[in-house]
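Asker: after the sequence you'll find the predicted model.
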Amino acid sequence: MSDKHKLAFFKSSLIFFIVFIGVILFFSAVNFAFAAELKNPLGDDMNDPRIFIGRLIKGILGLSGSIALLMFIYGGVVYLTAQGENERIQRAKSTLTWATVGLAVIFGSYAFLNYLFAGLKG
């Protein structure tokens, strides 16, 4: 083999070795990533039905509060854009009234459930 061929063989062997080591390191890093222990963000006590139901109820009440906020915004926009039309003004007032009633029901149910779960705990 001539020096030119030896140099080409050495370069190709070196490139193959670098790529091979890179692939090995890449897949070993992926393996270490899969081996990492993941913590449950909800906590380790999700098997307890009381805690699961409590978190579910809090989520539902939060969603209900968000819907009530959207109804307040909708009623306010309808009221502001009514331009003196009595029908739209009445519809906006009705929306705001029922959003207020809904919010009162949400707060009342939260207070009742908080009281109920406090009584169940101890």
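Answerer: Everything's here; your move. Residues are numbered from 1 along each chain as shown.
Asker: could you use CA atoms for every contact and neighbour count after this?
Answerer: Noted.
Asker: in this structure, where's the longest helix?
Answerer: For the chain, the longest helix by residue count, based on DSSP state H, is helix 86-121.
Asker: counting by contacts, list what that one packs against.
Answerer: The contact analysis (3 or more Cα pairs under 8 Å, 6 or more residues apart in numbering; DSSP states H and E) places helix 86-121 against helix 49-80.
Asker: check it against this one:
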Amino acid sequence: MLKKSIIFTFFIALFSISLFSVMPVQANDMLGVEYAGYSGLGKSDVRMVVANIIKIVLGLLGTGALILIIYAGFIWTTSMGNQEKVDKAKKTIWGAVIGLAVILSAYAITNFIIKSFYDASMGGYYG
């Protein structure tokens, strides 16, 4: 019985201490807002952040497709007449070109949609 009482008292004390530590945080409702300007973060729209992330990802995918094309060209150049390597290089180039076309079309569609959303809400092109 005494052990249960000690455990119960411990949890009550722990709970009450946690309540007292929350009160100063609730008193300061704009905690950290003044530091956003100092850090260079600025005020940015969520849509523009997402659009920039999509553009970066699509740019990286395009770079990967170009690296695949260069790799396949290297394989083809060093194949020394081996038809199996030439066929592998052709398939890789063809797949990379198709992937690059898909990436470019995804970039164009994304850019159009983001521009349309921005024009509808802000009345101008975001640049």
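Answerer: Ah, there it is. The structure presented is a predicted model; accordingly, all values stated were derived computationally and were not measured.
Asker: care to give me the TM-score?
Answerer: Superposed pair, TM-score by TM-score structural alignment, normalised by the length of structure 1: 0.63. Supporting alignment: 83 aligned residues with a Cα RMSD of 1.5 Å.
Asker: which bit of structure 2 covers the longest helix of structure 1?
Answerer: Helix 86-121 of structure 1 corresponds to residues 83-118 in structure 2, going by TM-score structural alignment.
Asker: next, the mean deviation of the longest helix of structure 1 compared to structure 2.
Answerer: By mean Cα distance after the TM-score superposition for structure 1, the fitted helix 86-121 of structure 1 averages 0.6 Å away from its aligned residues in structure 2.
Asker: count of residues packed around K115 of structure 2?
Answerer: As a burial measure, K115 of structure 2 scores 18 neighbours (other Cα atoms under 10 Å).
Asker: from S39 of structure 2, how far out is it?
Answerer: 28 Å (Cα to Cα, to the nearest Å).
Asker: next one: G73 of structure 2
Answerer: To S39 of structure 2, G73 of structure 2 is 45 Å away according to Cα to Cα.
Asker: more neighbours: which of those two?
Answerer: G73 (17 against 8).
Asker: structure 1: which residue goes with the more buried one?
Answerer: Match for G73 of structure 2 (TM-score structural alignment): G76.
Asker: tell me which residues touch its match, please.
Answerer: 92, 96 (Cα atoms under 8 Å, 6 or more residues apart in numbering).
Asker: again, only this time at 10 Å
Answerer: 70, 82, 89, 92-93, 95-96 (Cα atoms under 10 Å, 6 or more residues apart in numbering).
Asker: can you check I53 of structure 1 too?
Answerer: Contacts for I53 of structure 1 were tallied using Cα under 10 Å, 6+ apart; they are 46, 59.
Asker: with A99 of structure 1 instead?
Answerer: 65, 67-75, 93, 105.
Asker: look at D45 of structure 1 and give its secondary structure.
Answerer: Secondary structure, DSSP: H, G, I helix; E, B strand; the rest coil: D45 of structure 1 is coil.
Asker: map it across to structure 2 for me.
Answerer: Using TM-score structural alignment, the partner of D45 of structure 1 in structure 2 is K43.
Asker: pretty sure its match is touching G37, no?
Answerer: Yes. In terms of Cα atoms under 10 Å, K43 of structure 2 counts as a neighbour of G37; the distance is 8.4 Å.
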